[in-house]
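Undergrad: generate coordinates for the sequence data below:
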Amino acid sequence: MDVRTETRLTTTSRDGTRIAYWRSGEGPALILVHGATADHSRWETVLPLLEPHVAVYAMDRRGRGHSGDAADYRIEEEGADVAAVVEAVADATGGPVDVLGHSYGGLCLLEAMALTARIRRAVLYEAGAGVPTEPGLADELTALLADGRREEVVSELLTVAAGVTPDQLASMRTLPSWPNRVAAAHTVVREVRAHDGYRLRPERFGSLAVPTLLLLGADSPPSEAESTAAVAAALPGARVVTLAGQGHVAMLTAPDLFTAEILTFLRRST
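TA: Down below sits the predicted model:
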């Protein structure tokens, strides 16, 4: 039986924060940028499907896992973190690289696309750009965190903001990555507030020629469709693929479909 191996690497972002990322698999480079409450381990359900085809570089975003953090938080620095990993991997592999960002990680990837020319192709899965969360959610999460109810912070974000169903949430709780989500609960409030304050400025991206796949769950909240349409209008090289019967976490609910769409896009865009 094959045993997975992964290697931890690090790079330094522009503000001096150390960012860790994990390499596994063989083939062209694909950087994975996770969303809120997670770390690089959230990709556990799809790594076995990706690794035979691509060399995966899965980030720990700042404030969790083996990555560092900074006293002040700005989403622009998260974009710089992604760009720093892109530059490091491109240097190591000798060419531009592909990047996949999910949810808030997709928003970080969008920011990175304006910072580096070494992204060859991009996949954004429901980045949520320009569409705020439910009114009062950030304050509710702040109160839960202050009370030490970290697991409720994670559950509330997933169900209210991401539309995760009770069955999907129960499944997520059984995964080895769940304790890492709870450990990252302190990052949730700052990301929700940054997300709610984010303004998509199409003029920043109009000159980009990066082929981009925008994944959208057919069963996701309407806000995700609204956001995806706005991002599609801002990125000249973007096309939207809707995942039938899926919501915000298709890597969990339909890993074969999820990876097939990504690999098909990467092959057709070569």
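Undergrad: switch to C-alpha atoms for all contacts and neighbour counts from now on
TA: Noted.
Undergrad: which stretches of the stretch 151-270 of the chain form helices?
TA: 166-173, 178-183, 188-197, 222-234, 250-253, 255-268 (DSSP state H, counting those that start in this stretch).
Undergrad: pipe those helices into a markdown table and attach mean neighbour count and distance to residue 204 per row.
TA: Formatted as a markdown table, the helices of the stretch 151-270 of the chain follow (neighbours: other Cα atoms under 10 Å; distance: least, Cα to Cα, whole Å):
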| stretch | mean neighbour count | distance to residue 204 |
| --- | --- | --- |
| helix 166-173 | 14 | 36 |
| helix 178-183 | 19 | 32 |
| helix 188-197 | 18 | 17 |
| helix 222-234 | 19 | 8 |
| helix 250-253 | 19 | 29 |
| helix 255-268 | 15 | 24 |
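Undergrad: with distance to residue 78 added, can I get these in a markdown table?
TA: Converted to a markdown table, the helices of the stretch 151-270 of the chain look like this (distance: least, Cα to Cα, whole Å):
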| stretch | distance to residue 78 |
| --- | --- |
| helix 166-173 | 25 |
| helix 178-183 | 18 |
| helix 188-197 | 10 |
| helix 222-234 | 18 |
| helix 250-253 | 22 |
| helix 255-268 | 23 |
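Undergrad: out of these, which gets nearest to residue 82?
TA: Comparing the helices of the stretch 151-270 of the chain against residue 82 with Cα to Cα, the closest turns out to be helix 188-197 (15.5 Å).
Undergrad: contact partners of the closest one?
TA: 36-37, 73-75, 104, 128-133, 138, 141-142, 153-154, 157 (Cα atoms under 8 Å, 6 or more residues apart in numbering).
Undergrad: just how off-centre is it within its chain?
TA: 15 Å (Cα atoms, centre = their mean, to the nearest Å).
Undergrad: same check on stretch 232-248?
TA: For stretch 232-248 - counting by Cα atoms, centre = their mean - the centre lies 15 Å from the chain centre.
Undergrad: do the same with stretch 5-21
TA: For stretch 5-21, the separation from the chain centroid amounts to 16 Å (computed by Cα atoms, centre = their mean).
Undergrad: neighbouring contacts of it?
TA: Residues from elsewhere that reach stretch 5-21, judged by Cα under 8 Å, 6+ apart: 22-25, 40, 57-62, 65-70, 77, 80-81, 84-85, 88.
Undergrad: filter those residues down to the buried ones, PyMOL style.
TA: Of the contacts of stretch 5-21, the buried ones go into a single PyMOL selection, burial set by 16 or more other Cα atoms under 10 Å:
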select buried, resi 22+23+24+25+40+57+58+59+60+61+62+65+66+67+68+69+77+80+81+84+85+88
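Undergrad: can you tell me which of the contacts of stretch 5-21 are in strands?
TA: 22-24, 57-60 (DSSP state E).
Undergrad: here's the other one to compare against:
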Amino acid sequence: MTSTASSTVTGTVTSADGTSIAYTATGDGPAVIIVDGALCHRAFGPSAGIAEQLAPEFTVYTYDRRGRGESGDAEAYSPEREVEDIAALIRAAGGQAVLAGFSSGGALTLRAAAAGIGVTKAACYEAPYVTQDWHREAALAYTADLHRALDEGRVDDMPALFMTLVGMPADQVAGMRQSPVWPAFTAVAKTLTYDNAVLGYPSGGTVPTDLLATITAPVLAMDGGASPDILRDPAGIIAGACPNAERLTLEGQTHEVSPAAVGPVLAKFFA
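TA: All right, here's what the predicted structure looks like:
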């Protein structure tokens, strides 16, 4: 572990399969672990801004999910390996932590909360499970295309497939391919298949209500009031499936939630 400031440290933990997971811990207080969504990691995504909001009251752990940023990876993948990554972080944090997961990171957060690894509270924002038939068909087709691109070595196409799935127009996707930020997407493109697996594809994609029913920790299921129904509806199902849960809509927010909007909500829930 290397100290970078009086209240900030960076380091690594070793997961159960030997994979090194890189993290930054900021602030002082009870441990909060932020779980990023697709294509994001500590240096590329919202987690640093959310950590800044929470650091006055908590020790906030941001980390690079396996295959991203400075973390390692393994040849074989399953969502259970990512739960083990979180378990290693919780051990480093003292044996207990609260989790805040965003998008597919919300689905991973719920898996971790059900795993009995020391999660005392769990918040998730717009975990993108499917609730409508047309969305399920589109997601299954995307899953097949994504794995085909990976198998054929077309890693550059994988972020484009994801952006198309989430509704970005073709001309904007083409423009993104030419932008300086594109290499940051392709560097973690393989992990898009990990996000899909966390959500239950290729066999599922729906809210895993049986799993959620086993979560004993308090759960906060959030959505944005300005998001489309396909992103908002899962929050209600999650809240209904967990034994001790509440749903909260952040008015005016979209899937790209503002740290300033979600930070105070998380601080209140985790207090």
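Undergrad: what's the TM-score here?
TA: Superposed pair, TM-score by TM-score structural alignment, normalised by the length of structure 1: 0.79. Supporting alignment: 253 aligned residues with a Cα RMSD of 3.3 Å.
Undergrad: helix, strand, or coil at the most centrally placed residue in structure 2?
TA: Nearest to the geometric centre of structure 2 sits residue 105, at 1.5 Å (Cα atoms, centre = their mean). Three-state call for residue 105 of structure 2 (DSSP: H, G, I helix; E, B strand; the rest coil): helix.
Undergrad: helix, strand, or coil at the nearest residue to it once chain neighbours are set aside?
TA: Using Cα to Cα, 6 or more residues apart in numbering and skipping residues adjacent in sequence, the residue nearest residue 105 of structure 2 is residue 37, 4.4 Å away. Here residue 37 of structure 2 is recorded as coil under three-state DSSP.
Undergrad: and residue 37 of structure 2, how far is that from residue 57 of structure 2?
TA: 24 Å (Cα to Cα, to the nearest Å).
Undergrad: okay, these two: which has more neighbours?
TA: Between residue 37 of structure 2 and residue 57, counted using other Cα atoms under 10 Å, residue 37 has the larger neighbour count: 24 against 16.
Undergrad: contacts only, for the aligned partner of residue 59 of structure 2 in structure 1.
TA: In structure 1, the residue matched to residue 59 of structure 2 (TM-score structural alignment) is residue 55. Residues near residue 55 of structure 1 by Cα under 8 Å, 6+ apart: 23-30.
Undergrad: quick check: longest helix of structure 1.
TA: helix 75-93 (DSSP state H).
Undergrad: what's that one packed up against?
TA: Helices and strands touching helix 75-93 of structure 1, by 3 or more Cα pairs under 8 Å, 6 or more residues apart in numbering; DSSP states H and E, are strand 7-12, strand 18-24, strand 29-33, strand 97-102, helix 104-113.
Undergrad: what is the orientation angle of it with strand 97-102?
TA: Interaxial angle of helix 75-93 of structure 1 relative to strand 97-102 (axes from the mean of the first three to the mean of the last three Cα atoms, to 10 degrees): 140 degrees.
Undergrad: before we move on, back to that, the helices of the stretch 151-270 of structure 1: which one's closest to residue 211 of structure 1?
TA: Nearest to residue 211 of structure 1, of the helices of the stretch 151-270 of structure 1 and by Cα to Cα, is helix 255-268 at 9.3 Å.
Undergrad: taking the contacts of helix 188-197 of structure 1 one by one, which sit in strands?
TA: Secondary structure from DSSP E places none of the contacts of helix 188-197 of structure 1 in strands.
Undergrad: just the buried residues of these.
TA: By 16+ other Cα under 10 Å, these give 36-37, 75, 104, 128-133, 138, 141-142, 153-154, 157 as buried.
Undergrad: show me the contacts for the aligned partner of residue 213 of structure 2 in structure 1.
TA: Using TM-score structural alignment as the criterion, residue 213 of structure 2 maps onto residue 206 of structure 1. Counting by Cα under 8 Å, 6+ apart, residue 206 of structure 1 touches 234-236.
Undergrad: cool, residue 238 of structure 2 as well?
TA: 207, 209, 212, 221.
Undergrad: for the third one, give its distance to residue 141 of structure 2.
TA: The one in question is residue 212 of structure 2. 26 Å.
Undergrad: okay, now the nearest residue in space to residue 24 of structure 1 that is not next to it in sequence: neighbour count?
TA: Of all residues beyond its chain neighbours, the one nearest residue 24 of structure 1 is residue 6 (4.6 Å), with distances taken as Cα to Cα, 6+ apart. Counted with other Cα under 10 Å, the neighbours of residue 6 of structure 1 add up to 13.
Undergrad: name the nearest residue to residue 150 of structure 2, ignoring sequence neighbours.
TA: Distances taken as Cα to Cα, 6+ apart put residue 190 closest to residue 150 of structure 2, at 7.0 Å, once the chain neighbours are dropped.
Undergrad: farthest pair in the contacts of residue 238 of structure 2?
TA: Farthest pair in these (Cα to Cα) is 209 and 221. Separation: 13.4 Å.
Undergrad: between these two, point out the one with more neighbours.
TA: residue 221 (28 against 14).
Undergrad: which residues sit in contact with the more buried one?
TA: 123-126, 235-236, 238-239, 245-248.
Undergrad: would TSV of those with distance to residue 184 of structure 2 be doable?
TA: Formatted as TSV, the contacts of residue 221 of structure 2 follow (distance: Cα to Cα, whole Å):
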residue	distance to residue 184 of structure 2
123	27
124	25
125	23
126	23
235	30
236	33
238	32
239	34
245	36
246	35
247	33
248	32
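Undergrad: residue in structure 2 paired with residue 109 of structure 1?
TA: That one, residue 109 of structure 1, aligns with residue 109 by TM-score structural alignment.
Undergrad: same question but for residue 65 of structure 1, I mixed them up
TA: In structure 2, residue 65 of structure 1 lands on residue 69 (TM-score structural alignment).
Undergrad: list the contacts for its match?
TA: Counting by Cα under 8 Å, 6+ apart, residue 69 of structure 2 has contacts 41-43, 188.
Undergrad: fine by me, we can end here.
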